[in-house]
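Visitor: sharing a model that was predicted from the sequence below.
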Amino acid sequence: MIEIERKFLVNSTAYKNEAKSEIRLVQGFLNTHKERTVRVRLKGVQGFLTVKGKSTDDGLSRFEWETEISKSDAENLLKLCEPTIIEKIRYEVELGTHIYEIDEFLGDNEGLIVAEIELDFENETFEKPKWLGAEVTGQIKYYNSQLSKEPFKTWKK
């Protein structure tokens, strides 16, 4: 239940031509304590409840537990979440043996596009597509829980 993930900015929309899927996500946080976050997510018509632990110092790894819940339960729990609800379109791109999840944020985070790749071990090598930009792994401002508190539109450009 340890998630190993690297996060990158995206420098073009070329990923859309390579995407095998596209789905709308709506998510909120019941808890955003620095030691743990509790997230509620609607992924299309599926609901999920996720608990994430504190990241390692480099931001690569952290505990993650997730379970599927009903759409109705997710909708009700979203009403209890801390401000602000995050909305985004997620694209999945297969490259080699990995899948990139590219999140195109909407609403208060519109203009931000972030790609994530899950790895089996921290120093695993992986292919990098041309549309992949600067790495932001471990930069807290790019965590969804932080984007709910300090949306992209409020950042100084």
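Guide: Arrived safely, thanks for sending. Numbers count the residues shown, from 1 in each chain.
Visitor: rest of the way, CA atoms for contacts and neighbours
Guide: OK.
Visitor: list the buried residues of the lengthiest strand in the chain.
Guide: Ranked by residue count and defined by DSSP state E, the top strand of the chain is strand 21-33. Buried residues in strand 21-33, counting neighbours by 16 or more other C-alpha atoms under 10 Å, are found at 22, 24-32.
Visitor: so which elements touch the helix or strand that that strand is followed by?
Guide: On the C-terminal side of strand 21-33, the nearest following helix or strand under DSSP states H and E is strand 36-43. Using 3 or more C-alpha pairs under 8 Å, 6 or more residues apart in numbering; DSSP states H and E as the contact definition, the elements that strand 36-43 packs against are strand 21-33, strand 46-53, helix 71-78.
Visitor: so how far is strand 36-43 from its chain's centroid?
Guide: 10 Å (C-alpha atoms, centre = their mean, to the nearest Å).
Visitor: one more: stretch 70-77?
Guide: Stretch 70-77 has its average C-alpha position 19 Å from the chain's average C-alpha position, going by C-alpha atoms, centre = their mean.
Visitor: take this one as well and set it beside the first:
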Amino acid sequence: MPQEIERKFLVRDDSYKAMAYKKKRIRQGYICSERGRTVRVRIQNEEGYLTIKGPSDVSGMSRYEWEHALSLQEAEELMRLCEPGMIDKTRYLVQWGTHVFEVDEFYGENNGLVVAEVELTDEKETFECPPFLGEEVTGQVKYYNSFLMKSPYSKWGENLPENCQNKG
């Protein structure tokens, strides 16, 4: 089974923008956003993708992930089947050491949130931290895109839903 292993961090400043070698606009919705299984439709620039993710392991770093490329038309059609709410963000790619950090700057109801992720080949793999990395939030459910769709960052001053369990 294909596994995704990643760590997630808040971003402390916008220095990542000058460091980025590429950026892309992403819109995504969820056909299913149940805890432990998500089916996501993504339009990235002019490309479409369907992604299925399984539950995270205990550390929150690793989970099953399957992705399939779609035509733009197929992705747009599937977007109509998505649950209410949409994720809109720009992803900046920053090479730092031997790793690529994906920095997501969110818009809409998640405006103001900026999160960086680094994919790893092993949970114990070490990496160099770029200066823009802040607090680690790996495994904290409220930072999952599927959660942000239902409980946007702009509303976090209000109480989080009961099913939100933050680790760490």
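Guide: Arrived safely. None of the values given here were measured: they were computed from a predicted structure.
Visitor: TM-score for these two?
Guide: Overlay of the two chains. TM-score (TM-score structural alignment, normalised by the length of the first structure): 0.98; 157 aligned residues with a C-alpha RMSD of 0.8 Å.
Visitor: that older thread, which of the helices and strands packed on strand 36-43 of the first structure sits closest to Ile85 of the first structure?
Guide: Proximity of those to Ile85 of the first structure was assessed by C-alpha to C-alpha; the nearest stretch is strand 21-33, lying at 4.8 Å.
Visitor: can you state the direction angle for the closest one and strand 46-53?
Guide: 40 degrees (axes from the mean of the first three to the mean of the last three C-alpha atoms, to 10 degrees).
Visitor: superposed on the second structure, where does strand 21-33 of the first structure end up, distance-wise?
Guide: Its matched residues in the second structure lie on average 0.5 Å from strand 21-33 of the first structure after superposition (mean C-alpha distance after the TM-score superposition for the first structure).
Visitor: what range does that strand cover in the second structure?
Guide: When the second structure is aligned by TM-score structural alignment, the counterpart of strand 21-33 of the first structure is residues 22-34.
Visitor: what residues does that stretch touch?
Guide: The contact list for stretch 22-34 of the second structure (C-alpha atoms under 8 Å, 6 or more residues apart in numbering) reads 38-45, 79, 81-83, 85-94, 146-147, 149.
Visitor: swap the cut-off to 6 Å and go again
Guide: If you take C-alpha atoms under 6 Å, 6 or more residues apart in numbering as the criterion, stretch 22-34 of the second structure is touched by 38-45, 82-83, 86-93, 146.
Visitor: surely Asp108 of the first structure is within a strand?
Guide: No: following the definition DSSP: H, G, I helix; E, B strand; the rest coil, Asp108 of the first structure is helix and is not counted among the residues of a strand.
Visitor: relative to Gly28 of the first structure, how far out is it?
Guide: Here Asp108 of the first structure is placed at a distance of 13 Å from Gly28 of the first structure (C-alpha to C-alpha, to the nearest Å).
Visitor: excluding sequence neighbours, find me the nearest residue to Leu42 of the first structure.
Guide: Using C-alpha to C-alpha, 6 or more residues apart in numbering and skipping the chain neighbours, the partner closest in space to Leu42 of the first structure is Val26 (5.1 Å).
Visitor: separation between the one you found and Thr154 of the first structure?
Guide: 20 Å.
Visitor: and for Asn76 of the first structure?
Guide: When distances are taken as C-alpha to C-alpha, Asn76 of the first structure and Thr154 of the first structure turn out to be 28 Å apart.
Visitor: before we move on, the earlier item: now the buried members of the contacts of stretch 22-34 of the second structure.
Guide: Among those, those classed as buried by neighbour count (16+ other C-alpha under 10 Å) are 38-44, 82, 86-93, 146.
Visitor: so who does the residue of the second structure positioned farthest from its centre touch?
Guide: Of all residues in the second structure, the one whose C-alpha sits farthest from the chain's mean C-alpha position, using C-alpha atoms, centre = their mean, is Gln73 at 23.0 Å. For Gln73 of the second structure, no contacting residues are found, by C-alpha under 6 Å, 6+ apart.
Visitor: next: Val40 of the first structure.
Guide: If you count contacts by C-alpha under 6 Å, 6+ apart, Val40 of the first structure has them with 27-28, 48-49.
Visitor: how does it look with 8 Å?
Guide: Under the criterion of C-alpha under 8 Å, 6+ apart, the contact partners of Val40 of the first structure comprise 27-30, 47-50, 74, 77-78.
Visitor: one more: Thr38 of the second structure?
Guide: The neighbours of Thr38 of the second structure, taking C-alpha under 8 Å, 6+ apart as the test, are 30-32, 51-54, 146.
Visitor: on that earlier part again, list just the nearest of the buried residues of strand 21-33 of the first structure to Leu119 of the first structure.
Guide: Of all the buried residues of strand 21-33 of the first structure, Glu22 has the smallest distance to Leu119 of the first structure: 21.2 Å, by C-alpha to C-alpha.
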